[in-house]
Structure formats: structure tokens, C-alpha cells
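Student: Turn this into a model:
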Amino acid sequence: MNSLSAEVVQRLPSLKDKFLVDFVNGIDVAKEQVRFQNERRNFFNRLVDGFTGKGQARQQHINEQMLNGLESSLRWLSEMTEQLTFSNYALEKTTRELTSLKNNVTFLADFSADTREMLNSLAVSINSRLDGLEIRLNDVDMRQRAFQHIDMLISQWRAEYLNCLSIAEQCYAIINELAWGDCGDFLRKCTSCSDRKKLLQYLQTELVNYVCDITGGTPQQRYSSEVLLLSTSQGHSLLVEDFKQSLSYLGSGLSLHNQPLLYFVLQKVDSRPLAVPFLMNANRFVGKVMDESTVEGVLCV
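Tutor: Predicted coordinates:
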């Protein structure tokens, strides 16, 4: 299987952030052991295990296999976090999962001191990087960096940085990148509802202006939704497919119930949700995308 295009990884930096979080989520020490134990909960099976001693042997084998997998995962994760730069949001989510993981390893009686030390060292390293980022969050220029983040991504968009995607896909890509970066950090840490509202309104205005630029219309002009939801790019088919699969992965947490428009666009469902209109103007379209991408004034991914 071919690796993902380097161009896609470069243009969608949040892929590595989401991958880091998903990877740590996948290191579940307790789940597999509990599942096997539950399968033997039937009294007859437990009785047979008691007579034959197979239950203890089986548990020992499970513990050994999980320890091997855990050590390999932690070693690879440590190397990755040292070599790559991750967003503050990704590091925060990873720290929470590592804390949970450290609690779960108490299920393993044979959890080695070396592996425990590896896990503790990784948590200390990530916490150290978070402390440095926390200082940045207290700087007076955090709000300015949030606005600059929006300006940078919009300018890249205007330069056809993501022109192989539909307008709707581009909107999600931009918002997703903002959520993982300085803009998202500001919205999550800012205690002023007024400041959060101003930033989101600025973002919405910039998105409306771009939609009007690319369509040649006005904010109130109505379009067939296909103009906004379908890609018209004739770019390299493999690259386009990589972009679309990457966006689908980034949007894997969306639900048809809560984000029907974005879910319809990114997950390529067969039937069109009733909540997705057939005619939209730029104001309504961008407003819908923003509503599905925010919760209580914070960008969500």
C-alpha cells in the first residue's frame, strides 16, 4: 500500500495532530485483558479453568503479549513526539490519554519497571512542552496570533492552496486547521465571550468574502448547493483522492445528527440529509458550516 502523498501531509498539518491523539487512544492496556476475562466469566468455564490451570496460563500469555505491544508503541511514540512539532491542543489531549494509560497499567501484575519508566518519561516530556506553550498562552499577543492564523490560511486558500477540493471541503479544511492551532488555542483559553465572538465573526466574514470571490456572486445571491458541495478540480486523481480521504479521517468525529452538512460532504453518504438545503447563499452556507463547527464559542474537531 502506498503511503499518503507528502503534499497532503504538508498542506494539512492537523493530520499528524489527530493521528497522535488517535494513536494514544489506541494503546488500551486494560480493554483486551478485561474482554478476555469477561469471556471466561461463565461458571462452567471458570470451573474448567480451575481444574486445568489453563486460566492462569492464558492470563500470563495475554499479559506478555500486551506488554510487548505496549513497549513497542511507547518507544515509537516517544521517537515521534521528539522528531515532530505538535499543536498545543494535540499535546493536551495526549497528556490526558497518557494519564489514563498509566492508571490502566495497574491491571497488569507483570508491568515492568522499564516500561513504567518509559511511560513516565514520555508524560514528563510532553508536560514540559505543554508548560512552555502555557506561557505563550498568557502572552498579550495570543489574540493577535489567532487573527494572523486566520489571515495566513485564507491567503493560502486565495492562492488556490487547496483548489482540488470543493468549497465546502475547503471550508472544513481551513476550520479544522484553525481549531488545532493558535486560533483554536485562543478560543479555548479566552474567558471573554465578546473576544471569542469577534474572532469567530471575523472568520465567518472572511469565509463569506472568499466564497463570493470564487463564485463571482454576492453574499445574498442564491446558488445550487452543488456549486458549493462538489469539487470542480481536474487535478491529479490520486492526489485529489488522498486529500478527500484525509479530510474524511479528520472529520471522523462528525455525526449525521449534529453536523449533517459537513458529514454529508466529508463522509460521502449515499442519501442527502434533509437538513442540507438545495439552494444556499454564501451567508447561509458559511453560517451553517460555522454552526456545525463550533460549540459555545469554541472550534470543535
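Student: Going by C-alpha atoms from here, please, whenever you check contacts or count neighbours.
Tutor: OK.
Student: mind checking how far residue 291 is from residue 43?
Tutor: As defined by Cα to Cα, to the nearest Å, residue 291 lies at a distance of 52 Å from residue 43.
Student: Following up with a second sequence; could you model it the same way so I can compare the two?
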Amino acid sequence: MSSVLPGTQTRTLECVAEKFVVDFAKNSGVARERWHSQQSKAYYQRLTGEFIGRSQSQKWATDEALLETPEFTLTMLGQLCQRVAKKHRAMAKVYEIVRSMAAASARVNNEAHEVRQLSAQVQQQLALRVDNLEAQLNGTDLMHLGIVHCEQVFARWQTGHYLSFSPAGRCYVALQELYWGTFGDALRFGSTLQASELIEQARALAISQLAQDVNASARTRHYYYEWLMFPSTPDMMESKEALAWLGDDCDSDNHPVIFATTQTHMGVSLGMPRICSAMRLGSAMVDEMFN
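Tutor: You can find the predicted model right below:
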């Protein structure tokens, strides 16, 4: 089964599948985390129906107690990691979450023997998957792969794949694609110099494409609402929800530009410049994402 969902532009983003599996792990059972907005929660719930299967999720939804059980969480995580998430970052994050869940349960010593066995089995499967992915990465030219991935993502932006988002939203979506994909792997496993060069490539492409989207030079300043305005399309509300979900982990203090871009329902953060150019906006967003 393909990890890319059919349908609107938001569902064809490769980062959606990777982030969803991590969020499923974070928001299940004892590891449940609070959503920062109703928009994020709504989009996540919609994805749950798509990735798990509507008939199955509806059946589970009739029994809320089942959704809270570690058996359900671990079984579903094992399945999702096999058929949905493909990249190292997501696998590593899920592995750490499962380990933390197991450690927390061990401290209170309230898990049945069958659950401990299932947890150990899932951890073993994830550890093997992470090791295999790392071995593949260490045997490749990460710099080349990172460059190619970066060029591919920005080429998709240039050819209209992210047009349902605001100009700033398109930039964030592109950076999310890089973060969860091969580009992100190259940053983590490559040298410091390679990572710096890749980030500068992403910065230059982000600034250039932002300027093109508003038909101006990279240094021309615009009021912030021009960067944050969504085009009027049939998919506008879903695009807003998707962007809110993709940026749900950010906060207004540490990621003011990303927060203003993704959490448009919350008002503009103080750190978001009220008048800014493509150069300032794109550079700030790259720094908040990767530095």
C-alpha cells in the first residue's frame, strides 16, 4: 500500500505520512499529548481515518476504552511503521517513544505479561528497522542525495504543488518535506560542513521562490498578511488545518515566523516582522526549522 494518500494537495505531501506515525505514537495511551488547536486535532483525526481505514477506525471509535489500551497502540504502531512511515527520522522518533512508554509502565509495574512481550517485540522490530535505515544512509553519498532531494522539493513548489497554501505556508511545507525526508537524514548523518552547505542551498531556494510567488525582488518588503494569505480554493479550509497540524509542535517564542505562518487562527506572534521581504522571511523560517 502506498504511504501517500490520494486526494487533495495536502494528502500528497510526503511529510504527512512520516509525521502522522510519530503523532500517533505521541498521542496514544499514556503518551497522549495535548493538541494546541482544534484545527490540528481535526486534521489528525481525519488522517487517522485515512491511514488506519475508515471501517476499522469507526469500529474502534465505538469502544473508547479499546483506544486507550497498550495492546491497540503497540499493534497499530507496528502496522503503521511497516506500511506508512518510510524514513529514518520517523522510525527513530517512534522507537524512542515506544521505549519511553515501556520504561514508564515498568516503573509502575502494572502491565500484563502479554503486553510486555508485545512491547518488546515492537521495540525489537523498530530497532532493526532503524539500524537497517542507518546502514543504508551510511553507505550512500548523503551530500548528493540531500542536494537532489532539495532540488526536487523546490521544483514541486515551483510547478504549483503547494498552491493551496499561503506563500509563507508553501515555504514551510517545502521545509517540512525536507525535514522528514532524505535532506533531513543528510543533515543529521553528514558532516557539519555538509549540513551547513545544504541549509544554505535550502535558504537560497526558499528566498528565490518566495519572491517569485509575490512577483517581487527578494528584498522587496510586504506587509505580513500578504505572506500569510491563503488563496481562495475549494480546499482552503483543509489546507489551513493541515498547516496548523504540521506546525503544531512550534511555539511563538522559539519559532515566531513558523508559528505565525501555521497557526493563523491564533493571531500573529510578536516575533513575526510586520513588514518583511522574501529574504528575511525565508531566511528566518529556514533558521527556525534547521538551526
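Student: Give me the more crowded residue out of residue 291 and residue 43 of the first structure.
Tutor: residue 291 (15 against 9; other Cα atoms under 10 Å).
Student: corresponding residue for the more buried one in the second structure?
Tutor: In the second structure, the residue paired with residue 291 of the first structure is residue 287, using TM-score structural alignment.
Student: Name the helix or strand for residue 188 of the first structure, please.
Tutor: Of the helices and strands defined by DSSP states H and E, residue 188 of the first structure is found in helix 182-189.
Student: Now do that helix: everything it contacts.
Tutor: For helix 182-189 of the first structure, the surrounding residues in contact (Cα atoms under 8 Å, 6 or more residues apart in numbering) are 88-89, 137, 142-143, 145-147, 149-150, 178-179, 196, 297-299.
Student: Just the closest of the residues you listed to residue 51 of the first structure, please.
Tutor: residue 89 (51.5 Å; Cα to Cα).
Student: Setting aside sequence neighbours, what's the nearest residue to the closest one?
Tutor: Among residues not flanking residue 89 of the first structure along the chain, residue 180 sits closest, at 5.9 Å (Cα to Cα, 6 or more residues apart in numbering).
Student: Number of residues surrounding the one you found?
Tutor: Neighbours of residue 180 of the first structure (other Cα under 10 Å): 23.
Student: wait, what's in contact with it?
Tutor: Counting by Cα under 8 Å, 6+ apart, residue 180 of the first structure has contacts 14, 17, 87-90.
Student: Can you tell me which of the residues you listed carry over to the second structure?
Tutor: Retained in the second structure by both residues aligned by TM-score structural alignment, their matches' Cα atoms under 8 Å are the following of those: 14, 17, 87, 89-90.
Student: I'd like those written out as a markdown table, with neighbour count, secondary structure and distance to residue 79 of the first structure added.
Tutor: Converted to a markdown table, those look like this (neighbours: other Cα atoms under 10 Å; DSSP: H, G, I helix; E, B strand; the rest coil; distance: Cα to Cα, whole Å):
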| residue | neighbour count | secondary structure | distance to residue 79 of the first structure |
| --- | --- | --- | --- |
| 14 | 23 | helix | 19 |
| 17 | 25 | helix | 15 |
| 87 | 20 | coil | 17 |
| 89 | 20 | helix | 19 |
| 90 | 19 | helix | 16 |
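Student: Please identify which two of the residues you listed are farthest apart in space.
Tutor: 14 and 89 (10.3 Å).
Student: Thanks again, I'm all set now.
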